[in-house]
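**Q** Kindly return the folded structure for what I paste below:
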Amino acid sequence: MNLFTELALAHRLADAAGAAILPHFRTAMDAERKGDASPVTVADRAAEEAMRRILTAEVPQDGVHGEEFGVSEGRSGRQWVLDPIDGTASFLAGRATFGTLIALLVDGFPVLGIIDQPVQRERWVGVTGQPTTFNGQPVQTRRCRELAEATIATTGPHYFTAEEGDTFMTLAQQTDHRRMIMGGDCYNYALLASGHLDLVCEAGLKLHDFAALVPVVEGAGGTMCDWNGEPLHGGSAGHVLALGDPARLDDVLEAMGGAHNHAH
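**A** Sure, this is the predicted structure:
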């Protein structure tokens, strides 16, 4: 699958989103509240609109699944999945750890992903069958000899149910928990791809939260799956694991209490 044209398009989408987002970063703005009470900003909408305009003009046959403006079904078996600002709370707090996520799914599976941090001008790109790059240079995850040495990250305990939180803490206690990272959203997966973190564990993610991460992490030598060790796809329930060293997967699943079924 040669995704040369699609990759060029994805870069233009990321550029357009960044241009829409940057004027609003660290400005006083009122966050509206969506039904699920997550803050939605002017920047979020402007960035998604900018990306959708390009897609409608250039690949009208492809589907588009965006966080802000829903799903438009395509007829090509291909779907662009957009999250203009992943990490809205960080964005509103003036933290440059949010990112724009762009993914291309073919028949429900992510084959291309971009994590873009426009403030710091950092861009991670993953394409199936190619090494992941950070600002054009190949990056690799790091090896992790044992779970006790692993640095684990999660966006925060408030995203877990009580049961999920217990499962997470059971796992975290078997890692080097003094170095545990809280907060970070998509940025943690980017750091894992670049070899700075070993493990990310989250629940409650939607397709637009995780689709772009998979090609980035896997192209850097890591692995992503759900809490049962199954591959992530359009129908996944949102329990997400990312490992820099795939050799630790069995240890992680065992530490989480065996692969008991977390599907809702």
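
**Q** Please make it C-alpha for all contacts and neighbour counts, starting now.
**A** Noted.

**Q** For Tyr189, which three-state class applies?
**A** Under the three-state scheme (DSSP: H, G, I helix; E, B strand; the rest coil), Tyr189 adopts helix.

**Q** To what extent is it buried, counted in neighbours?
**A** Look at Tyr189: counted by other CA atoms under 10 Å, it has 32 neighbours.

**Q** Please apply the same query to the one 5 residues further on.
**A** Using other CA under 10 Å as the criterion, Ser194 is surrounded by 23 other residues.

**Q** likewise Ala37?
**A** 8.

**Q** separation between it and Ala89?
**A** 11 Å (CA to CA, to the nearest Å).

**Q** Equivalent analysis for His260, please.
**A** From His260 to Ala89 the distance is 31 Å (CA to CA).

**Q** Neighbour count: those two, which is higher?
**A** Applying other CA under 10 Å to His260 and Ala89 shows that Ala89 carries more neighbours, namely 19 against 11.

**Q** Might you report the residue contacts of Glu202?
**A** By CA atoms under 8 Å, 6 or more residues apart in numbering, the contact set of Glu202 is 154-155, 159-160, 238-241.

**Q** could you redo the last one with a cut-off of 7 Å?
**A** Residues counted as contacts of Glu202 (CA atoms under 7 Å, 6 or more residues apart in numbering) are 154, 239-241.

**Q** Could you also give me the structure for this second sequence? I'd like to compare it with the first:
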Amino acid sequence: MDKQLNNAVAQAMRESARKAILPRFRLGEAIAADWKSAGEAVTVADRESEAILSNKLGRLLPGVNIVGEEAAHDNPEILSHLSRGDCWIIDPLDGTGNFAAGKIPFGVLVALVQDGLPVGGWILDPLTDRFCAAQANCGATINDEIFHVRSPQRSRPQVAVTQLFADIEMRTELFANLQNKFDMLDSPRCAADQYPRIALGENDVTLFTRTIAWDHAAGVLFLNEAGGRAARPDGSPYRCEDAHAGLIAATCSILWEDIAGNLVKAGINLKGAAQDL
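**A** So this is what the prediction gives:
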């Protein structure tokens, strides 16, 4: 693993949290937010964090394209970088809705991508300073310590489900079909929380519909390199350019296959179930 790269990315992410995010967060106190679209909040913390990260990462690997969540909202053309060449992907404040309401969880996500596939993934929890890192074929670390998934020993695995289903009836049907075998939970809107939660064994599985690159590229790589499994419902690898193909993330391949098989039997397709970008 390239420790120099890890350290540089960690420094940039911690600086963005220290300068842009933490000074504005008070538990239980809401702050002003704008709305990019229905349910999509943005704050000054998002914008300042992205500016810091774009500057730092741009200097770290000169010439590599940068796709930040806020920049992509302003200029969707930059999304073309997700499928070709090298690019940084930045989610400057994942879980903005929680953050703006004075709630947790929220985090910062950065990924490095080559031709649509994540090759580097980093996740920072600003409140605890937990730093998850992974590089392709090099394993995963938490706070610089080698890390492997902690598979829980529950008799009934816990399955968290995104609340971003455009079709509520489909989500209700999913719960009905799985709850006899699994304990079903609502997933808070924060991928930066969900991927470490799965890896640490706090949840067993999370089902996603909308899979935008800045939410998932880092976490998919981290979970896979830590020994879990994150893949499209048909078993194909996650690619950054497809935001609506659905995703199953699990602590292990056996549980992943169990969930995927149950979805097929129930006729539930995560693909296309998400809201628009």
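
**Q** follow-up on the earlier one: would you check which pair of the contacts of Glu202 of structure 1 lies furthest apart?
**A** Based on CA to CA, the longest span within the contacts of Glu202 of structure 1 runs between Thr154 and His239 and measures 11.8 Å.

**Q** Select from the contacts of Glu202 of structure 1 the one having the most neighbours.
**A** Leu241 (25 neighbours).

**Q** ok, now how distant is the residue in structure 2 sticking out farthest from the centre from Asn262 of structure 2?
**A** Distance from the C-alpha centroid of structure 2 peaks at Asn180, with 27.8 Å (CA atoms, centre = their mean). Distance from Asn180 of structure 2 to Asn262 of structure 2, counting by CA to CA: 11 Å.

**Q** quick one: the residue farthest from the centre of structure 2 is in a strand?
**A** No: secondary structure of Asn180 of structure 2 (three-state DSSP): coil, not part of a strand.

**Q** now the helices: where do they sit in the stretch 101-250 of structure 1?
**A** Under the criterion DSSP state H, counting those that start in this stretch, the stretch 101-250 of structure 1 contains helices at 162-172, 186-193, 207-210, 213-219, 249-255.

**Q** Of these, flag the one that's most buried.
**A** Of all the helices of the stretch 101-250 of structure 1, helix 213-219 carries the top mean neighbour count, a mean of 29, counting by mean count of other CA atoms under 10 Å.

**Q** start and end residues in structure 2 for it, please.
**A** Following TM-score structural alignment, the aligned partner range for helix 213-219 of structure 1 in structure 2 is 219-225.

**Q** what about that stretch, how far off from structure 1?
**A** Its aligned residues in structure 1 lie a mean 1.0 Å from stretch 219-225 of structure 2 after superposition (mean CA distance after the TM-score superposition for structure 1).

**Q** ok, residues contacting that stretch?
**A** Outside stretch 219-225 of structure 2, the residues that touch it by CA under 7 Å, 6+ apart are 118, 121, 133-134, 137, 139-140, 195, 199, 229-230.

**Q** will you turn those residues into JSON lines that also has distance to Val64 of structure 2?
**A** Listed next are the contacts of stretch 219-225 of structure 2 as JSON lines, based on distance: CA to CA, whole Å:
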{"residue": "Pro118", "distance to Val64 of structure 2": "14"}
{"residue": "Gly121", "distance to Val64 of structure 2": "16"}
{"residue": "Ala133", "distance to Val64 of structure 2": "20"}
{"residue": "Ala134", "distance to Val64 of structure 2": "19"}
{"residue": "Asn137", "distance to Val64 of structure 2": "21"}
{"residue": "Gly139", "distance to Val64 of structure 2": "23"}
{"residue": "Ala140", "distance to Val64 of structure 2": "23"}
{"residue": "Tyr195", "distance to Val64 of structure 2": "26"}
{"residue": "Ala199", "distance to Val64 of structure 2": "30"}
{"residue": "Arg229", "distance to Val64 of structure 2": "28"}
{"residue": "Ala230", "distance to Val64 of structure 2": "26"}
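
**Q** now, which of those residues lie within strands?
**A** Among the contacts of stretch 219-225 of structure 2, the members falling in strands (DSSP state E) are 118, 121, 133-134, 140, 229-230.

**Q** Which residue ranges of the stretch 1-150 of structure 2 form helices?
**A** According to DSSP H, counting those that start in this stretch, the helices that the stretch 1-150 of structure 2 contains are 3-16, 44-60, 69-74, 96-100.

**Q** corresponding residues in structure 1 for the last one?
**A** Aligned using TM-score structural alignment, helix 96-100 of structure 2 spans residues 88-92 in structure 1.

**Q** swap in stretch 114-124 of structure 2?
**A** Under TM-score structural alignment, the match for stretch 114-124 of structure 2 is residues 106-116.

**Q** buried stuff in the matching stretch?
**A** For stretch 106-116 of structure 1, a neighbour-count test (16 or more other CA atoms under 10 Å) marks 106, 109-116 as buried.

**Q** returning to that earlier point: of all the helices of the stretch 101-250 of structure 1, which lies closest to Thr56 of structure 1?
**A** Nearest of the helices of the stretch 101-250 of structure 1 (CA to CA): helix 207-210, 18.5 Å.

**Q** Could you list every helix and strand in contact with that closest one?
**A** Helices and strands touching helix 207-210 of structure 1, by 3 or more CA pairs under 7 Å, 6 or more residues apart in numbering; DSSP states H and E, are strand 78-86.

**Q** mean per-residue distance, the strand it packs on to structure 2?
**A** Looks like 0.8 Å for strand 78-86 of structure 1 (mean CA distance after the TM-score superposition for structure 1).

**Q** same for that strand, what does it pack against?
**A** So strand 78-86 of structure 1, by 3+ CA pairs under 7 Å, 6+ apart, packs with helix 42-58, strand 63-66, strand 99-106, helix 207-210.

**Q** Save those as TSV, and put in distance to Arg145 of structure 1 too.
**A** Listed next are these as TSV, based on distance: least, CA to CA, whole Å:
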stretch	distance to Arg145 of structure 1
helix 42-58	40
strand 63-66	38
strand 99-106	30
helix 207-210	26
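
**Q** out of the ones you listed, nearest to Gly234 of structure 1?
**A** helix 207-210 (6.3 Å).

**Q** Touching that closest one from outside, list them.
**A** Applying CA under 7 Å, 6+ apart, the external contacts of helix 207-210 of structure 1 come out as 66-67, 81-83, 86, 234.
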